[in-house]
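K.L.:
Provide a 3D model corresponding to the input given below.
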Amino acid sequence: MSSPDQDVLQPLGREDWAAVSNAINERMEELGWRQRILSERPQVSQSIIRELQYNTVERKRSTRTLEALSTALGFHSEHLYNVLRGETPSPSDDQSVKHDSLAQRLEVAIELLLHIAARIDGVDGSIRDCWRSNQRSARAGASA
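P.N.:
Below you'll find the model as predicted:
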């Protein structure tokens, strides 16, 4: 069992939070994700993701936070921590991470397609309502 102190990143000689921010932003752009989509995956709040993404608050973070974000982004679980320490993370050879990343991308694509379909249905309904209204007006004008 780990103590709370073991879960908090200990200060290092050099912590590069800007590099962590860049890694998160690049990966989110690569995946076509927004903060909301990312915050639905790990157990990390959208406000913490925002802080890390925009590098607005540099403070001690739980190792679990960086691990959860790394995994959600399809990286090895220590990827963002290695970036923070200035180490070049080695690409993961773990096929499950690659598979999870693909599955997450497909899930996002499906979510976006469902959202687009719902909007099209709404537009279709609005057009139908306008057409019916015009038909009623035309009939009323013809009978007058």
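K.L.:
rest of the way, CA atoms for contacts and neighbours
P.N.:
OK.
K.L.:
now for residue 77, how many residues are close by?
P.N.:
20 (other Cα atoms under 10 Å).
K.L.:
which parts of this structure are helices?
P.N.:
Counting by DSSP state H, the chain has helices at residues 4-7, 17-31, 35-40, 46-54, 63-72, 79-84, 95-143.
K.L.:
mean neighbour count for the ones you listed - can I get that in a markdown table?
P.N.:
Listed next are the helices of the chain as a markdown table, based on neighbours: other Cα atoms under 10 Å:
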| stretch | mean neighbour count |
| --- | --- |
| helix 4-7 | 10 |
| helix 17-31 | 17 |
| helix 35-40 | 15 |
| helix 46-54 | 17 |
| helix 63-72 | 20 |
| helix 79-84 | 22 |
| helix 95-143 | 12 |
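K.L.:
ok, now how distant is the residue nearest to the spatial centre of the chain from residue 130?
P.N.:
By Cα atoms, centre = their mean, the chain has its centre lying nearest to residue 38, at 2.3 Å. Residue 38 sits 38 Å away from residue 130, going by Cα to Cα, to the nearest Å.
K.L.:
here's the other one to compare against:
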Amino acid sequence: MDVGDGDWRRVADVVNRRMDALGVRQGELAVEAGVSTAILREIQQGVIARRRGARTLRALSTALGWHPEHLDAVLHRRVPPDPVPESDPAQDAVVVLLRTVVREIRGLRGQIGELTALVGERERAVEARGETTAERR
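P.N.:
Model prediction:
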């Protein structure tokens, strides 16, 4: 479901007020929700350059501690659903641990990307010098 039509200014206002209330920064919320900072910035400004999927709003709603359909309801001027009931502490600990693991995996992906780029640069430099693998040894 696309959510391109609706009151994006209202969504921006609600998101910005919630971020202020929680003391969360843009980068932190983007990571928590699994969206890019560029997408979050568009939403915060109420200026949507292209249609956004419902998944983005659900992810942001959840990361802000709301019911997954909260921002979709705001967008379409409906009453947001009640918040999801609190889970038990054991489940909360697992969720925190899983979020930590996800952040670590994202960090490792970034490092792998950087290493891949460095290896590619090294290979191009070697090729430019005309060396073969045997000659380098």
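K.L.:
who's in contact with the residue nearest to the centre of structure 1?
P.N.:
The neighbours of residue 38 of structure 1, taking Cα atoms under 8 Å, 6 or more residues apart in numbering as the test, are 72-73.
K.L.:
what do we get in structure 2 for it?
P.N.:
Under the alignment (TM-score structural alignment), residue 38 of structure 1 pairs with residue 29 of structure 2.
K.L.:
please report the distance of that match from residue 6 of structure 2.
P.N.:
In terms of Cα to Cα, residue 29 of structure 2 sits 22 Å off from residue 6 of structure 2.
K.L.:
and for residue 112 of structure 2?
P.N.:
39 Å.
K.L.:
then residue 22 of structure 2?
P.N.:
25 Å.
K.L.:
again with residue 57 of structure 2
P.N.:
12 Å.
K.L.:
swap in residue 70 of structure 2?
P.N.:
Using Cα to Cα, residue 70 of structure 2 is found at 14 Å from residue 6 of structure 2.
K.L.:
please apply the same query to residue 60 of structure 2.
P.N.:
The separation that residue 60 of structure 2 has from residue 6 of structure 2, given Cα to Cα, amounts to 17 Å.
K.L.:
what's the answer for residue 133 of structure 2, then?
P.N.:
Residue 133 of structure 2 is 59 Å from residue 6 of structure 2, by Cα to Cα.
K.L.:
higher neighbour count, these two?
P.N.:
residue 6 (14 against 9).
K.L.:
contacts only, for that one.
P.N.:
75-77 are the contacts of residue 6 of structure 2 under Cα under 8 Å, 6+ apart.
K.L.:
reformat those residues as JSON lines; add distance to residue 34 of structure 2.
P.N.:
Output for those, formatted as JSON lines (distance: Cα to Cα, whole Å):
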{"residue": "75", "distance to residue 34 of structure 2": "20"}
{"residue": "76", "distance to residue 34 of structure 2": "23"}
{"residue": "77", "distance to residue 34 of structure 2": "25"}
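K.L.:
ok, these vs residue 89 of structure 2, which is closest?
P.N.:
Set against residue 89 of structure 2, the nearest of the contacts of residue 6 of structure 2 by Cα to Cα is residue 75 (32.0 Å).
K.L.:
what do we get in structure 1 for the closest one?
P.N.:
So residue 75 of structure 2 corresponds to residue 84, using TM-score structural alignment.
K.L.:
which residue is the nearest non-sequential neighbour of that match?
P.N.:
Using Cα to Cα, 6 or more residues apart in numbering and skipping residues adjacent in sequence, the residue nearest residue 84 of structure 1 is residue 16, 4.8 Å away.
K.L.:
got it, and residue 101 of structure 1?
P.N.:
Per Cα to Cα, 6+ apart, closest to residue 101 of structure 1 is residue 74, 4.7 Å.
K.L.:
what's the local residue count around that neighbour?
P.N.:
Neighbour tally, residue 74 of structure 1, other Cα under 10 Å: 23.
K.L.:
for it, give its distance to residue 90 of structure 1.
P.N.:
13 Å.
K.L.:
go on, residue 82 of structure 1?
P.N.:
Residue 82 of structure 1 is 9 Å from residue 90 of structure 1, by Cα to Cα.
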